[in-house]
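# Structure for the following, please:
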Amino acid sequence: MLKSLTIKNLAIIEDITIDFSSGLTCLTGETGAGKSLLIDSLNLIFGKRADSDLIRFGAEQAYIKAHFINLDEKITTYLKSQELPDKDLIIERVITIKGSNKVLVNDVLVTLQSLKELAFLIGDIHEQHDTASLINPETSLTILDAFGNLTEVLNSYLILKFNYEEKSKLYEHALKETIKQQDQLDKFKYYYDELTKANLVFDELTALKEQINTLRNKKEIVTNLEKAYENIKIITEEDLLYQSLKALQSLEKFNLGNLQERVANSYYELDDLKGEIYQKLLEVKDVSLLELNNLEERYFFLKELEKKYQKPLNSLITYQEELQDEILKLENYDLYLEKLLKQKEKAYQEAFKSAEDISQKRQKLALMLEKEFIASLKNLAIDYVSFKVHFKKTELTNNGIDDVIFLISLNEGEPLKPFYKTASGGELSRSMFALKMIYGKVHNLSLMVFDEIDLGVSGEASLKVADALEQLAKERQVIAITHLPQVASKASFHYHITKATNQERTTTNLKLLKGEERVYQLAYLLSGSKLTEGALLHAKELLKEKKP
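The predicted structure follows:
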């Protein structure tokens, strides 16, 4: 039960605290006095997103606190599951201009989502625009699902539906790609064959570069030894040094020193040197040049492959393996398609089965709702009611496989039609009231709040609505904003809301009416601004009729 509500610096509300009791509490007041701000405050307590525009002009923050007592078992169970104190329940909302808002449950910071989950267990708030949802056929399914609390199963279904959509997209994409497969297969096979024949080895280019540098040094030695050998060979082949020796030998009778000996030594030394250089050349040359040519050819071949495929050598080896996988996939593409199709069909069956389960739950809910709704409306001064929750099967949508619309007839002999084609304003209000009463019963709510649920209701119907609210308040706490004296007279607590201007600032004021003040307020609601004796007597009679 909501024990009290404190509101500070919210729009034209400066600082008020409202005490509530079990049973029915009514709030009356002129339009614009601040009644709807009380609904806004309760909506914030129930998890509505905060807007800094609600903060009273000149204030840094707005503050709302709700104190609940005598908690239901489902509420205490939830609090325990969240490791929160569970004796009483105090919910606080702090809204700041800077946006550093706070949500506290029993002095513990919680998320807005956690607050919404908790509020769902506490009660329900009817706002004036909620009634308009009845004239929108698209909201019928939303209303029906709310009775069954199908959020969790719908979320599970949506996961399955999303999985089916992803599998379907994958299959359709693969199907469109079929035409391109043969061209890709031929291309991949060519690439794979070329890379396979290349006998690629990790880090081969680095190793080749080192070997080539070593062999290029050997090439320089071979080149210069060949040059030296060829030059000495020219000298020895032309026999010029030998002829010089013969010439000096003919001059032996002349004393020319050791010239003959020196030339002879040079001749024999040069011949020996030629043989040694040739032997060294054979040793060094061996097969080095052939090996160098082969290595260089291999090196430049690999560099060309890198350039062609725009990949370094090691990546080409990885790419070769990838090509093998792609070729295997393409060569078995029919099997791949068949696999994707089976995955798609399985995902569809899982999603459809979930949607069917939800549909069956909805149809059971619909039977209950039809029966309860007709009975409730008949208690609200509507003599004839025929009501049907009409189902139409659809393809898989975010709502399952059901398209639902509420059909109603309020005149015997008239066919069932959507609400917007047949119900008046007062009939729409009473229809929404009936739905809300059933909703509260189904979910065993401890608190129900109504903002002008009696809009457009008059005459005998207003008495029936008042009686229904009074009866409802015996089962759960009810807070109602109303302009109907018949409803206000049934309240255990009757607050009157006014606004006043002081020092050029407007402020909402709240007063608990008792005795004559309450009689006068009811008379005012009956007759308008001009009070009459008849209105006063009628007001007193209404209060006397209040059931104990």
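
# going forward, measure contacts and count neighbours with C-alpha atoms only.
OK.

# was I right about residue 486 contacting residue 466?
Yes - Residue 486 is in contact with residue 466 according to C-alpha atoms under 8 Å; the separation is 5.9 Å.

# which of those two has more neighbours?
More crowded of residue 486 and residue 466, by other C-alpha atoms under 10 Å: residue 486, with 26 against 22.

# a strand runs through that one, doesn't it?
No - judged by DSSP: H, G, I helix; E, B strand; the rest coil, residue 486 forms no part of a strand; its state is helix.

# Okay, buried residues for stretch 25-37 please.
25, 26, 27, 28, 29, 33, 34, 35, 36, 37 (16 or more other C-alpha atoms under 10 Å).

# one more to put side by side:
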Amino acid sequence: MLTQINIHNFAIIEDVSVTFSEGLTVLTGETGAGKSIIIDAIQLLAGGRGSVEFVRHETDKAEIEGLFIIDGKYHPIFEVAKMYGLEILDGQVVLQRTITSSGKSICRVNGKLVTLAILREFGKTLIDIHSQHETQSLMDSENHIDLLDLYDEAKINQAKKEYRTLYHKLDKLRKRYQQWNENEQEMAQRLDLIQFQLKELEEADLQPDEDKMLEEERNKLANHEHIYKGLQDAYRALYGEQKGMDLINEAQMALLNNSEYDDFISEKADQLANQYYLLEETTFAIRDYLDNLEFEPQRLNEIEARLDEINRLKRKYGPSVNEMLHYMGKIAEEIEEITNKDSHLALLAEEMKEIEKDAEVEAMELHALRQQSAAALVKEVEQELRSLYLEKARFSIHVETGKKLQENGLDHVVFLISTNPGEPLKELAKVASGGELSRIMLVLKKIFAKHQGVTSLIFDEVDTGVSGRVAQAIAEKIYQISRDSQVLCITHLPQVASMADTHKLIGKAEKDDRTKTYVLELTRQQKTDELARMITGSKLTGTAINHAKEMLDLAAAYKITV
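Model (predicted):
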């Protein structure tokens, strides 16, 4: 969950630090006080799009830092961290985002610099933000298949994975077939080019590791004088009268002649004898190498010429001889394929046909699983809608099977609803009002909260357009969601605010001719006053205060039953 966020020089916020707890945290306050700005800051932490407009006037940069505590070692963020080589210690994740007045965006995860794309990967496992704008995504039927697949994720994901393996293989073969079957002129030009390249490489008669071996030989020949002198000096130091070997032999004999008097001398005499014979072998090896060492200027010229030729080919075909040989094999295979294009096309067509059959089988298996999932989801959605006073609503999921294989199979999924008796089922965008859409979104969010694994759900005025008993039902639904995930909620409804486990008031004040935002966590009495203000709009009355107390008491009683 999100435990703390620090915001500095962000919009009208100069410096604010907000702590959050488990359960439902409600943010209330006057319009323009900065409630949504705090949500904007959290959204930037999750990898949202930044802008210089967020940087407080007359400051250099806006800075946001959020601390998340992760419960359980199987949270998806650990896989993301492993993927990008980041370490998570003690279940703590710190996201940081800085936006400069020049428009630069700097992102960090646990102190390590990352790209915005990587920050977004972390953010989407931690935060799920829903606003009136975000709710519109429900209307787009393109998103419905992903929502349905999420419902029975374990079973459907396995089937989808098996299908996609075949689909991607088929797609790759189709592109290859199309490439082979089109652009005859380009294919002919390609054939001429690679035939010329193959001929040039074959005539070069390259051998594996030839460049490395030639460079080693060139190094020896180019340094012949140094090598000869070094070997000769070493040999002269070892062999001859009163030289190394002669002196070691004297030492060996001195020990040997007295070995019978002392075990230590005997042991060292044997060791020195062994070392003498090894050193003698080395001396003779140096002598033999010297006898066979010849300076061959002609060979050096040949090597230089051969390396020049190899380096010329490297500039065209690869950084080493081995890679050029690998390239030779590739173009030889390509030449064979182009030359026998018709037979290769026939083989490709046959392979595509077989894979397409297998993919269609997997797609129909995926379709059957989606049909089962859709039936269960419809039943659960309708049950939840009844608790939000949409008793007459009918919800349906059409899983239509197409003829063309796509990334997600053959299916096109559409969520349909009818909110009034006698009305036909229609797509969400054509039926649902703002208030109805808010309720439908809350229902889906409650159902999917346990599947998504995010640590914090954020609702930004998703209860707009509702009142009365519907507002109370929405408040209860939001509280139910908070039992499984941390929920942060901006609201203008006293019914929702009364359900808060933690109630924070967002306000603004003027200081030094500048507007500053502050955050205050409310006590029981302050909650009562804030609820009364939300009920009346401004002036506190005894009736409003009594009503607020009653709402808090009813909310407390309801929480015991959940």
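
# Sketch out the helices for the stretch 201-350 of the second structure, chain order is fine.
210-222, 224-238, 244-257, 263-292, 297-317, 321-339, 341-386 (DSSP state H, counting those that start in this stretch).

# Of these, which is nearest residue 19 of the second structure?
helix 341-386 (31.9 Å; C-alpha to C-alpha).

# the inter-axis angle of the helix or strand following the closest one versus helix 341-386?
Next helix or strand after helix 341-386 of the second structure toward the C-terminus (DSSP states H and E): strand 394-406. Relative orientation of strand 394-406 of the second structure and helix 341-386, computed by axes from the mean of the first three to the mean of the last three C-alpha atoms, to 10 degrees: 170 degrees.

# buried set for strand 394-406 of the second structure?
So, applying 16+ other C-alpha under 10 Å, buried residues of strand 394-406 of the second structure: 394, 395, 396, 397, 399, 405.

# tell me which element the residue positioned nearest the centre of the first structure falls in.
Nearest residue to the geometric centre of the first structure (C-alpha atoms, centre = their mean): residue 159, 11.8 Å. Using DSSP H and E, residue 159 of the first structure falls within helix 151-176.

# What ranges does the stretch 201-350 of the first structure have for its helices?
204-238, 240-249, 259-285, 288-309, 313-331, 333-378.

# Could you say which one of those comes nearest to residue 105 of the first structure?
helix 333-378 (33.3 Å).

# what's the distance between that closest one and the middle of its chain?
23 Å (C-alpha atoms, centre = their mean, to the nearest Å).

# And stretch 53-73 of the first structure, by the same measure?
In terms of C-alpha atoms, centre = their mean, the centre of stretch 53-73 of the first structure is set 29 Å apart from its chain centre.

# and stretch 291-304 of the first structure, which stretch of the second structure?
Following TM-score structural alignment, stretch 291-304 of the first structure has no partner segment in the second structure.

# List of residues touching that stretch?
205, 208, 209, 211, 212, 215, 216, 313 (C-alpha atoms under 8 Å, 6 or more residues apart in numbering).

# for stretch 359-369 of the first structure, same thing?
144, 145, 147, 148, 389, 400, 401, 402, 438.

# what's the distance between the closest residue to the second one other than its chain neighbours and residue 482 of the first structure?
Read it as residue 145 of the first structure. The shortest distance from residue 145 of the first structure to any non-neighbouring residue, by C-alpha to C-alpha, 6 or more residues apart in numbering, is to residue 362 (7.1 Å). Taking C-alpha to C-alpha, to the nearest Å as the measure, residue 362 of the first structure falls 33 Å from residue 482 of the first structure.

# now swap in residue 13 of the first structure and tell me
19 Å.

# now residue 204 of the first structure
Taking C-alpha to C-alpha, one finds residue 204 of the first structure at 89 Å from residue 482 of the first structure.

# Between these two, which is the more surrounded one?
Applying other C-alpha under 10 Å to residue 204 of the first structure and residue 482 shows that residue 482 carries more neighbours, namely 21 against 14.

# Now do the same for that one: its match in the second structure.
Checking TM-score structural alignment: residue 482 of the first structure goes with residue 491.

# Please apply the same query to residue 498 of the first structure.
Checking TM-score structural alignment: residue 498 of the first structure goes with residue 507.

# got a list of what its match touches?
Contacts of residue 507 of the second structure (C-alpha under 8 Å, 6+ apart): 29, 30, 33, 34, 517, 518, 519.

# what would those look like in JSON lines with distance to residue 99 of the second structure and secondary structure?
Output for the contacts of residue 507 of the second structure, formatted as JSON lines (distance: C-alpha to C-alpha, whole Å; DSSP: H, G, I helix; E, B strand; the rest coil):
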{"residue": "29", "distance to residue 99 of the second structure": "26", "secondary structure": "coil"}
{"residue": "30", "distance to residue 99 of the second structure": "27", "secondary structure": "coil"}
{"residue": "33", "distance to residue 99 of the second structure": "22", "secondary structure": "coil"}
{"residue": "34", "distance to residue 99 of the second structure": "19", "secondary structure": "coil"}
{"residue": "517", "distance to residue 99 of the second structure": "19", "secondary structure": "strand"}
{"residue": "518", "distance to residue 99 of the second structure": "21", "secondary structure": "strand"}
{"residue": "519", "distance to residue 99 of the second structure": "22", "secondary structure": "strand"}
